[in-house]
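This is the structure alone, sequence omitted:
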C-alpha cells in the first residue's frame, strides 16, 4: 500500500495531534492538515478539571506543544472552523466557513460533546466542563459562588467537586463555599469501580467537606431572573445553588457525519484497525472499534487511549495492518488521592486486595469475573498497580486466542 498523498485530521485536540506526530515520526512526508473546531491550539483535557480549574495552571500551561514544536510538524492547522459534513467516497470534509478539504486519508478525532439538562441553556451560572474556555468560565464562577452543586457522580463530577472544595479552602472559603455532589449512584463511580472502592471515595469526599446527595437523579433546575437558584432531585428535594456544573456524561461528536453513509452507533463504528471506511479512520473518544481481545465494540474516553490509538492508526495509514487491542486504562486525581485503573473493572466483579490495605487507603485490588482477571486498581500505588497490568493483558490475549 502506498502512503496517501495527503492526510486530513478532523479534530485538533490530543488524539488529532498525536496522529500527526506519529505520522511524521514514522517518516510520512506528505501533506498534513488539522481541522479544529476550537480556536485554541491543541491542549490537554485532563488538567481542565484539576490544575486549570483550581488556578494552579494558567491556560498556556495546558497546551500540548509549543508553537515552535507545532511549526516543526510542517502541518497546516485550520482552527475555529468546525467540520459540518463528509463526502465519504472522495474523502472531502466540508466546514462551517465553506471550505471543502479533500485528502487521501481522513482521520476523525472530533471527540465528545457534553450532555446537558433541560432548561440549562437559558440559565446563567450553569456550566459544563469540556473545553478550555469552559474551565476558565467555571474557575471565575467559583470565586464568586457560595453554593455549588455538581450534577454527576462519575469521574468528571467527582474531580470537579474535589477541585472546587480545595479551591474554597485555599481561598479561606471552606465555611462559605458549600460544594454538593449529586447523582443516582450510591457512591461516586460505584458502577465502574464497585461498592468497596466507591465507598472509600465517598468517605474521602465527606471528610474533605463535600456534601453528598447521592442515590437520586436530577429532574430539573430552578432559576430566578435568568440565573440558576437550585437543583431539583427526583426525590422532590431541592438543592440551593448559585452555581451548577452538569457532568452527566458526554456523547460522541458525530452529528456532522449524518448523511455520510458511515455507521454511527455510540461513536463512529470501525473495524479492528480503527477504519470506518476505505481511507477513513477514527481515533480518540469518538472512535468505537472492534476490540479483538474483548470480542466486542469498544469506545474509550481517556487520555492514554488517544495517544496509543493515534499511533496505531498512523501505522495502518502507512501500510501496516494491525488490530488495536489495548488494555484499557484511566486515572483520576481527587484531593491527594491518585487512582489508576487497568482493564475493565465492574461493580459485579469479585474484588481482592493483593497489596496494601483498604483501611490505610493505599492498596492494589484485582477484579475477577468467572475466575478471569478483568481489571486492576491502584489507590495511591500506581507503580504496584502497573506491575499487575500484565495479568489483565494475559487474560485479554487468552480471550482473543479463544475467539
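Nice, thanks for sending it over. On a predicted model such as this, the values are computed, not experimentally measured, just so you know.

going forward, measure contacts and count neighbours with C-alpha atoms only.
Fine.

Next, name the residue at the spatial heart of this structure.
Central residue of the chain (CA atoms, centre = their mean): residue 301, 4.1 Å from the mean position.

quick one: contacts for the nearest residue to it once chain neighbours are set aside?
Excluding its sequence neighbours, the residue lying closest to residue 301 (CA to CA, 6 or more residues apart in numbering) is residue 285, at 4.9 Å. Applying CA atoms under 8 Å, 6 or more residues apart in numbering, we find residue 285 in contact with 109-112, 252, 267, 299-302, 306.

Report the secondary structure state of the residue nearest to the centre of the chain.
Here residue 301 takes the coil state, with states given by DSSP: H, G, I helix; E, B strand; the rest coil.

wait, doesn't it sit right on residue 284?
Yes. Using CA atoms under 8 Å, residue 301 is in contact with residue 284, at 7.1 Å.

measure residue 399 to residue 386 for me?
Applying CA to CA, to the nearest Å, one obtains 21 Å for the distance of residue 399 from residue 386.

and if you look at residue 186?
From residue 186 to residue 386 the distance is 28 Å (CA to CA).

try residue 119
From residue 119 over to residue 386 (counting by CA to CA), the distance is 44 Å.

quick one: the helices in the stretch 101-250 of the chain?
Counting by DSSP state H, counting those that start in this stretch, one finds helices in the stretch 101-250 of the chain at the ranges 132-142, 155-170, 190-193, 195-207.

can I get those in JSON lines with distance to residue 17 and mean neighbour count?
Below are those laid out as JSON lines (distance: least, CA to CA, whole Å; neighbours: other CA atoms under 10 Å):
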{"stretch": "helix 132-142", "distance to residue 17": "16", "mean neighbour count": "19"}
{"stretch": "helix 155-170", "distance to residue 17": "23", "mean neighbour count": "23"}
{"stretch": "helix 190-193", "distance to residue 17": "29", "mean neighbour count": "19"}
{"stretch": "helix 195-207", "distance to residue 17": "34", "mean neighbour count": "17"}
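
Presented hereafter is structure B, for comparison with structure A:
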C-alpha cells in the first residue's frame, strides 16, 4: 500500500488538472502535488479556441488557467512535455515516456479527449485541420481570412463555432453534415432548425445529408472535398469537427473499468479505490439522473476536479451538479442546463421570441423539465437549474408564458 508521504499525482495538465491542484490546496492539503502533461503549454482553457481566441478578440495570454508563477507559489510540481505511458495501480506508480517513474498516494486522471479523425483518402494532407489544442487554434486562425474558402466537416458545436468565426473573418464557408440538421442529435429538430437558419442568414452554405468520399489536393495540400454523390467542394482549408473520443488508453491498459470513458462512481472514484477521473474522460454516475454521464464541456472540467480533490482527501464529496454548457455564434449566445438523451423527451416548450432568437427552450418528459436552453436571454440559469433539479411536473402553458416567473412554476 502506498505511503502517505507519496504525492497526489494528476495526469493531464489541462483545465481539469490545474483546477484539481488548486482545489487540493484550497482544501488545506499540504502534501506533494505532481501535475503531469504531454503538452508543452501550461494548463489552459479550451473554449476560447473556438470563440474569442479564434475571432481575434481574446489574446493568447487570456486562455491560461493560472499565471506561470502560480504553480511554484503553491508548491505544485508541473511537468510539461512529459507523456505518461503506463500506470501500475498495484505499485501506485506512473511511468513516463523518458522511463522516469512517479509514485502516488492517489491518482487523478484528467486526460481529456482526442478529436475523431476523418477516415477518408486525402485526410492526411496539409490544410486539413482539427481543433483541440492551442496550436490547432493558431493554425485555423491563420487560414480565416477574407475570401478564403473554408470547408467545415461536421455541424456540431465546434463546427458551427468555427463556421461563425470564419464568416466573421470574411471567409466563404461550406458546412458539410451527414445528418438532416445541425446539432440534431443534441437538440432535436425543433431547436436544431434555429441554428440552421442562423448560419444561413449569415451566408454559410449548409449541406445536409452529405457523405464525404475523399479530400482532394495537389502536392500534398488539400484543395477540396469530394462528396459521395461526386460533387466537389473547393476549399483552401478543411476543418474537421466530427466529435471527440475520451482518452482512455492509459486507464484501459491499467485494468480500470472503461465504458464510453473511464467509469466512476458519484465520488469520481474509478474501479481502483486510489484512482479518480474527472472532465471529458470521466463517465461518472450522476445521482440526480440515476445513470452514468460523460459530459464533454467546460463546466465539468472546472467543477468535477473540486469533488475529486475532496474525495481524494477522504471527504464524502458527491458530484451532482446539473450539466451546463454555453456557446457563442455571431450575435447569438446561449446557455444550456440539464441532460436529455436522444429521443428521451416528448415535448419542447418555447418561451419568448423563437423567430427573433430571444427565447428559452425547455425539453420535457411527462411534464418534467429535463433541460432548458436560454438563447440571448440572460440571468435565468438559476431558475432553469432548479426546474431541472426539482424534477417536478410543470404546466407547459405556464412554462411558455413569459409573464409567469420561472421561479413560480
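The structure has been received and is ready for your questions. In this text the structure is predicted, and so the values were computed from the model without any measurement.

quick one: TM-score?
For this chain pair, the superposition-based TM-score is 0.91 by TM-score structural alignment, normalised by the length of the first structure; 386 aligned residues with a CA RMSD of 1.8 Å.

Quick one: closest of the helices of the stretch 101-250 of the first structure to residue 35 of the first structure.
Residue 35 of the first structure sits nearest to helix 132-142 of all the helices of the stretch 101-250 of the first structure, at 17.4 Å, using CA to CA.

okay, that closest one sits on what stretch of the second structure?
Counting by TM-score structural alignment, helix 132-142 of the first structure falls onto residues 134-144 of the second structure.

Can you list the neighbours in contact with that stretch?
Contacts of stretch 134-144 of the second structure (CA under 8 Å, 6+ apart): 46, 49-50, 53-56, 129-131, 150, 165-166, 169-171, 237, 239.

Give me the buried entries from the residues you listed.
Listed as buried from the contacts of stretch 134-144 of the second structure are 46, 49-50, 53-55, 129-131, 150, 165-166, 169, 171, 237, 239; burial here means 16 or more other CA atoms under 10 Å.

Identify the farthest-apart pair in those residues.
Farthest-apart pair in those is 46 and 171; separation 23.0 Å (CA to CA).

So for residue 119 and residue 386 of the first structure, which sits in the more crowded spot?
Neighbours per residue (other CA atoms under 10 Å) separate residue 119 of the first structure from residue 386, with residue 386 holding more: 17 against 12.

Quick check: closest non-adjacent residue to the more buried one.
Spatially, and ignoring its direct neighbours in sequence, residue 386 of the first structure is nearest to residue 342 (7.7 Å; CA to CA, 6+ apart).

For burial, what's the neighbour tally of the aligned residue in the second structure for that neighbour?
Residue pairing (TM-score structural alignment): residue 342 of the first structure is matched to residue 337 of the second structure. By other CA under 10 Å, the residues close to residue 337 of the second structure number 25.

same deal with the one 10 residues further on?
The tally of other residues near residue 347 of the second structure (other CA under 10 Å) stands at 16.

Quick check: it vs residue 398 of the second structure, distance?
Distance, residue 347 of the second structure to residue 398 of the second structure, by CA to CA: 14 Å.

Then residue 315 of the second structure?
41 Å.

Could you check which of these two is surrounded by more residues?
Neighbour totals were compared for residue 315 of the second structure and residue 398, and residue 398 leads with 15 against 12 (other CA under 10 Å).

Does that one fall in a helix, a strand, or a coil region?
Recorded secondary structure, residue 398 of the second structure: helix (three-state DSSP).

following whichever strand or helix holds residue 69 of the first structure, which helix or strand shows up next?
Element membership for residue 69 of the first structure (DSSP states H and E) is helix 67-72. Sequence-wise, the next helix or strand downstream of helix 67-72 of the first structure (DSSP H and E) is strand 76-79.

how big's the offset between that next one and the second structure?
Using mean CA distance after the TM-score superposition for the first structure, strand 76-79 of the first structure ends up 0.2 Å from its aligned counterpart in the second structure, as a mean over the superposed pairs.

ok, and for that strand, which residues are buried?
77-79.

neighbouring contacts of that strand?
Contacts for strand 76-79 of the first structure (CA under 8 Å, 6+ apart): 12, 32-41.

Helices along the stretch 251-400 of the first structure, start to end?
303-317, 382-402.

separation between residue 238 of the first structure and residue 166 of the first structure?
In terms of CA to CA, residue 238 of the first structure sits 24 Å off from residue 166 of the first structure.

Check residue 77 of the first structure too.
If you go by CA to CA, the gap between residue 77 of the first structure and residue 166 of the first structure works out to 37 Å.

Which part of the first structure matches stretch 232-249 of the second structure?
The aligned range for stretch 232-249 of the second structure is 238-255, by TM-score structural alignment.

Same list (the helices of the stretch 101-250 of the first structure) but as TSV, adding distance to residue 94 of the first structure.
Listed next are the helices of the stretch 101-250 of the first structure as TSV, based on distance: least, CA to CA, whole Å:
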stretch	distance to residue 94 of the first structure
helix 132-142	25
helix 155-170	32
helix 190-193	38
helix 195-207	44
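
Just tell me which of the ones you listed ends up closest to residue 375 of the first structure.
Residue 375 of the first structure lies closest, by CA to CA, to one member of the helices of the stretch 101-250 of the first structure: helix 190-193, at 9.7 Å.

Quick check: the closest one compared with the second structure, mean distance?
So helix 190-193 of the first structure averages 1.4 Å relative to the second structure (mean CA distance after the TM-score superposition for the first structure).

so where is that helix in the second structure?
Using TM-score structural alignment, helix 190-193 of the first structure pairs with 184-187 in the second structure.

who's in contact with that stretch?
So stretch 184-187 of the second structure is contacted by 192, 340-342 (CA under 8 Å, 6+ apart).

cool, and stretch 389-403 of the first structure?
Contacts of stretch 389-403 of the first structure (CA under 8 Å, 6+ apart): 292-295, 327, 342-343, 372-376.

do that again at 10 Å, thanks
Contact partners of stretch 389-403 of the first structure, identified using CA atoms under 10 Å, 6 or more residues apart in numbering, comprise 291-295, 325-329, 341-344, 366-368, 372-377, 383.

From these, list the buried ones, please.
By 16+ other CA under 10 Å, these give 291-294, 325-329, 341-344, 366-368, 372-377 as buried.

Which position in the first structure pairs with residue 284 of the second structure?
Checking TM-score structural alignment: residue 284 of the second structure goes with residue 289.
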